[in-house]
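My questions concern the predicted model and sequence given below.
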Amino acid sequence: MPARENLPSTIRRSPRKAQDTYAATLDSATEQYGDGEQAHRTALSALKHSFEKVGDHWEPKERRGPSDAQAAGGVDTDRPTAGGVDANASKKHLLDVARRLDVPGRSRMTKAELVTAIGKANAAASRRSLEAERRS
């Protein structure tokens, strides 16, 4: 699988099943769409159906399915994406993820605020991991 050679760093730090899902979908999408943005978006979309981003890696979701309104609505929607956060998860689950990521003020946040805060914490964790990789 050519895609396996160029996995994004967040996926390389994820379970083998997440890597396999992304790589297989990317290979298939590349055959159909060519090696471009659409193929990568397709692979990421497939990954988000079974995994959610937590910090600098992806973890299996409690339930398979769309992770946000954009994924549920399809290609022609104008809805924002949650960036790998499972916005359809329960508030209890989101609070647990926020606790693991040490999001300040999480106990007073609404579900939508938790999704946004987790997304920001994920981005920060990914940046830190990339910087650490570059230094080593």
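Here it is on my side, so go on.

only C-alpha atoms for contact and neighbour calcs from this point on.
Fine.

which stretches of this protein form helices?
Counting by DSSP state H, one finds helices in the chain at the ranges 9-12, 16-33, 37-50, 69-73, 91-100, 111-135.

on contacts alone, who are the packing partners of the last one?
It stands for helix 111-135. Taking 3 or more C-alpha pairs under 8 Å, 6 or more residues apart in numbering; DSSP states H and E as contact, the helices and strands that helix 111-135 lies on are strand 51-54, helix 91-100.

Run through the residues that contact the most centrally placed residue in the chain.
Most central in the chain under C-alpha atoms, centre = their mean is residue 84, positioned 2.8 Å from the mean C-alpha point. Taking C-alpha atoms under 8 Å, 6 or more residues apart in numbering, we find residue 84 in contact with 48, 51, 52, 53, 67, 119.

second one coming, line it up with the first:
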Amino acid sequence: MPAREELPSTLQRSSKKARDTWIKAHDSAVETYGEGERAHRTAFAALKHSFEKVGDHWEPKAKKGPSDAQAAKSTPKRGRTAEGVDANASKQHLYDVARRLGVEGRSTMTKEQLVDAIMKANRKSTAKAR
């Protein structure tokens, strides 16, 4: 399986189900589109329907569905994403994730600010884990 050799580090630290979801979607996308960036984007779009990025790994979402406007597209294209943060979740859920990640100032943030702060905390956590 080509996807097992290309598994992103955040998925290496995630559950077997998250890894299997990404691998299955990636392999299918490779058959359809060929190896490359499009296969990776498609695999991440599929992953984001069931999982959200929290820190340096992926966790199951409470409710399945696209995590942001980009993930909702049937054919993912380049563009701004929420980088695995479930931007469609409630503000309370985002606040709870921000609390777990130690985001300061979260109590005064809007939903959009929480998404941005979580994205920043996730990038920092992932870089530290590498």
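Now that the structure is in, tell me what you want to look at. Because the structure is a prediction, the values reported are computed rather than measured.

before we move on, the earlier item: tabulate the helices and strands packed on helix 111-135 of the first structure (JSON lines), appending distance to residue 1 of the first structure and mean neighbour count.
Formatted as JSON lines, these follow (distance: least, C-alpha to C-alpha, whole Å; neighbours: other C-alpha atoms under 10 Å):
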{"stretch": "strand 51-54", "distance to residue 1 of the first structure": "21", "mean neighbour count": "25"}
{"stretch": "helix 91-100", "distance to residue 1 of the first structure": "32", "mean neighbour count": "17"}
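
what's the closest of those to residue 77 of the first structure?
strand 51-54 (20.8 Å; C-alpha to C-alpha).

follow-up on the earlier one: adding distance to residue 3 of the first structure, write the helices of the first structure out as a markdown table.
Converted to a markdown table, those look like this (distance: least, C-alpha to C-alpha, whole Å):
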| stretch | distance to residue 3 of the first structure |
| --- | --- |
| helix 9-12 | 12 |
| helix 16-33 | 5 |
| helix 37-50 | 10 |
| helix 69-73 | 23 |
| helix 91-100 | 29 |
| helix 111-135 | 20 |
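
how about the ones you listed, which one is nearest residue 60 of the first structure?
Per C-alpha to C-alpha, nearest to residue 60 of the first structure of the helices of the first structure: helix 37-50, 5.9 Å.

Who are the packing partners of that closest one?
Helices and strands touching helix 37-50 of the first structure, by 3+ C-alpha pairs under 8 Å, 6+ apart, are helix 16-33.

contacts for the helix it packs on?
Residues beyond helix 16-33 of the first structure that count as contacts (C-alpha under 8 Å, 6+ apart) turn out to be 1-4, 7, 11-12, 36, 38-40, 42-44, 46-47, 51, 58-60.
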